[in-house]
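Novice: dropping a prediction and its sequence here:
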Amino acid sequence: MPRKPRTPCTIPGCPELTSGGRCPTHEREANRTRVTPGGSSYGRRWPRVRAAYLYAHPWCVLCGRTANVADHFPVSRRELAARGVVNPDAFECLRPLCTTCHNRETAKHQPGGWAAEKAPKAPPF
């Protein structure tokens, strides 16, 4: 049975062929620059904190459906850390949301990415 041809590394300009994604060299570089290698910037405690919070608060506060996202509110986790909050993952800094409401709220309050690039620029006055 024929195999799928190997594709180039996803880093622009890298000629290495891979079975998908980055080449081993660029994967090592990405892991070195990551806050917690193999994890996220939230750290190792976050999955337990999130699970405990959603167990204690099972319903979305906006629509009443089953919550599956522990959203930092009223400001983001990054802003809480910048303000010097000792524990930005404390229950009083979170709110339970369903995925639909979380995506809508994030798009509304943290516009970026494609939405920011396609938004019409205001004329300078």
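Specialist: Now that the structure is in, tell me what you want to look at. On a predicted model such as this, the values are computed, not experimentally measured, just so you know.

Novice: every contact and neighbour count from this point should use C-alpha atoms.
Specialist: Will do.

Novice: list the buried residues for the helix or strand where residue 103 lies?
Specialist: Using DSSP states H and E, residue 103 sits within helix 99-109. Neighbour counts over helix 99-109 (16 or more other Cα atoms under 10 Å) mark 99, 101-102 as buried.

Novice: next up, a structure to set beside the first:
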Amino acid sequence: MATERQDFARKLRKHSTTPEDILWSLIRAHRLDGLKFRRQVPLLGYTVDFLCLQRKLIIELDGAQHDAERDYDAARTQEIERHGFTLIRFRNETILNDRDAVIAAIREAAGTSR
């Protein structure tokens, strides 16, 4: 039986944003250096945008709404990192306009830089 958090994650997957769709197309199905990413994953009481469990790497995409949520995002990041995860954030505009830089940053954070 699905939990409320799982239902919420499922809803987010069904209604993803354009930047989420673009990033997902770049990293899904082991496309990025063989890493397995999942999207909209319940973790530690939050729902994270993208998770690579084998590298304990989380990718978050931030739209305009995050400008008003900086304190919440900072506390959330600290909590997640306390559990040994690395969390990197990208603005939606970066995903839309500089995919090469996004992929390079993900590779660096995952330790698979080329």
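Specialist: Yep, that arrived. Keep in mind that this is a model prediction, so the values were computed, not measured.

Novice: superposing both, give me the TM-score.
Specialist: Once superposed, the chains reach a TM-score of 0.27 (TM-score structural alignment, normalised by the length of the second structure), with 59 aligned residues with a Cα RMSD of 5.0 Å.

Novice: what is the helix holding residue 103 of the first structure packed up against?
Specialist: Counting contacts by 3 or more Cα pairs under 8 Å, 6 or more residues apart in numbering; DSSP states H and E, helix 99-109 of the first structure packs against strand 69-72.

Novice: what is the neighbour count of the closest residue in space to residue 102 of the second structure that isn't next to it in sequence?
Specialist: The shortest distance from residue 102 of the second structure to any non-neighbouring residue, by Cα to Cα, 6 or more residues apart in numbering, is to residue 95 (6.6 Å). Residue 95 of the second structure: 21 surrounding residues under other Cα atoms under 10 Å.

Novice: and residue 53 of the first structure, by the same measure?
Specialist: 20.

Novice: quick one: it from residue 80 of the first structure, how far?
Specialist: 18 Å (Cα to Cα, to the nearest Å).

Novice: quick revisit: after the helix holding residue 103 of the first structure, which helix or strand is next?
Specialist: helix 114-118.

Novice: now tell me what touches that following helix from outside.
Specialist: Residues outside helix 114-118 of the first structure that contact it (Cα atoms under 8 Å, 6 or more residues apart in numbering): none are found.
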